[in-house]
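Engineer: Dropping the sequence and predicted coords here.
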Amino acid sequence: MTVTIRPATPADVPTMLGFIRDLATFEKQPDAVEATEPMLHDALFGAHPAAEGLIADLDGRAVGFAIFYLTFSTWTGKRGIWLDDLYIAPAARGQGAGAALLQSLAGIAVDRGYARFEWWVLDWNTPAIDFYRAKGAIAQDEWTVQRVDGDALRLLAGRG
């Protein structure tokens, strides 16, 4: 079996949205996905793309994806990559597609001169955590994520 990683194309949008829904179900939030195909298409391929995507093919069939976007570190003075989602279909796990996606993303960061490659992982997803540790990832446990959305975001913006 041969794994190949390629840039996502507009034709991949329906498949990617399917993977996003599968990931949300795995993460115990099956009703949380609000994205639509037009929204995802615009985010990846519109006039002002917000993110980039990669597809993992196994013997020519899409089995996973990664969506990432750029960050910036004032400490390093350089950009970085933030991996928003990485997902491999359960039937394709253990065949190298996840490792190939991580390697491709790290390669993009190195080739572009970026300082970092970062992502979140749910604390209960021990198989993923173990996989990431085996690839050299280091937990940033001293940092906590903060989020403002919905009504709280409007209130903070003075529009509530």
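Structural biologist: That came in fine, so what should we check first? Numbers count the residues shown, from 1 in each chain.
Engineer: use CA for all of it now, contacts and neighbours both
Structural biologist: Fine.
Engineer: residues in contact with the residue nearest the centre of the chain?
Structural biologist: Centroid-nearest residue in the chain: Asp85, 2.3 Å away (criterion: CA atoms, centre = their mean). When contacts are counted by CA atoms under 8 Å, 6 or more residues apart in numbering, Asp85 touches Ile20, Phe65, Ala66, Ile67, Phe68.
Engineer: Put this next to the first one:
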Amino acid sequence: MIRPATPADVPVIHTLIRELAEYEKALEEARATKEQLHDALFGDHPAAHAHVAADDETGETVGYAVWFLSFSTWRGVHGIYLEDLYVRPTARGAGHGKALLTELARLCVERGYQRLEWCVQSWNAPSIAFYEALGARPQDEWTMYRLTDDALAWLGGGGQAA
């Protein structure tokens, strides 16, 4: 069962985010609080959206997708950027990940969005195989860049010492 997240889902989504960070060997980087997550998803100016996957028999939340709107200047329309897709290891293989992606693809089609995009770590062979089996293709001609922490503060400060 896939459904849009509600404020009551924030604690379990937060837990799942930390599980994903641990799986990706980056738990120390997962600093978001439940309060920040709630504000980002359900505050006055939501920055993101979320869907949850629940086990059909128990109703337990076993996965989530957090996403936000992107925009293509070349296509002239929105798309969806999938920030996180995670299904607990004990629930993998039951179709929850595919169902989450299917729901986001359905939203794209319904709303006239022309892209559904995400990143995957190059070492994550099981996820890469899963995505490619669904028809997704890597964008090898692009290299992702990121500014965080000291580098972001330096540049944001006009290139001056923070």
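Structural biologist: Perfect, thanks for sending it. Computed from a predicted structure; not experimentally measured.
Engineer: Tell me how they score on TM after superposing.
Structural biologist: The TM-score (TM-score structural alignment, normalised by the length of structure 1) is 0.96; 157 aligned residues with a CA RMSD of 0.8 Å.
Engineer: that older thread, which secondary structure element contains the residue nearest to the centre of structure 1?
Structural biologist: strand 78-88 (DSSP states H and E).
Engineer: how big's the offset between that strand and structure 2?
Structural biologist: Average distance between strand 78-88 of structure 1 and its aligned residues in structure 2, after superposition and using mean CA distance after the TM-score superposition for structure 1, equals 0.3 Å.
Engineer: buried ones in that strand?
Structural biologist: Within strand 78-88 of structure 1, the residues that count as buried by 16 or more other CA atoms under 10 Å are Arg79, Gly80, Ile81, Trp82, Leu83, Asp85, Leu86, Tyr87, Ile88.
Engineer: go on, stretch 102-119 of structure 1?
Structural biologist: Neighbour counts over stretch 102-119 of structure 1 (16+ other CA under 10 Å) mark Leu102, Ser104, Leu105, Ala106, Ala109, Tyr114, Ala115, Arg116, Phe117, Glu118 as buried.
Engineer: Quick one: end-to-end distance for it.
Structural biologist: One end of stretch 102-119 of structure 1 to the other measures 11 Å (CA to CA, to the nearest Å).
Engineer: and if you look at stretch 111-124 of structure 1?
Structural biologist: 33 Å.
Engineer: follow-up on the earlier one: from Met16 of structure 1, how far out is the residue nearest to the centre of structure 1?
Structural biologist: 10 Å.
Engineer: Also Leu40 of structure 1?
Structural biologist: In terms of CA to CA, Leu40 of structure 1 sits 9 Å off from Met16 of structure 1.
Engineer: quick one: which of the two has more around it?
Structural biologist: Met16 (25 against 19; other CA atoms under 10 Å).
Engineer: Quick check: the aligned residue for that one in structure 2?
Structural biologist: Per TM-score structural alignment, the equivalent position to Met16 of structure 1 in structure 2 is Ile13.
Engineer: Grab the nearest non-local neighbour of Phe72 of structure 1.
Structural biologist: Arg79 (4.2 Å; CA to CA, 6 or more residues apart in numbering).
Engineer: I'd like the distance between Arg147 of structure 1 and Leu156 of structure 1.
Structural biologist: From Arg147 of structure 1 to Leu156 of structure 1 the distance is 12 Å (CA to CA).
Engineer: More neighbours: which of the two?
Structural biologist: Counted by other CA under 10 Å, Arg147 of structure 1 and Leu156 do not tie: Leu156 has more neighbours, with 11 against 7.
Engineer: Gln36 of structure 2: neighbour count?
Structural biologist: 14.
Engineer: Does it belong to a helix, a strand or coil?
Structural biologist: Recorded secondary structure, Gln36 of structure 2: helix (DSSP: H, G, I helix; E, B strand; the rest coil).
Engineer: Counterpart of it over in structure 1?
Structural biologist: In structure 1, Gln36 of structure 2 lands on Met39 (TM-score structural alignment).
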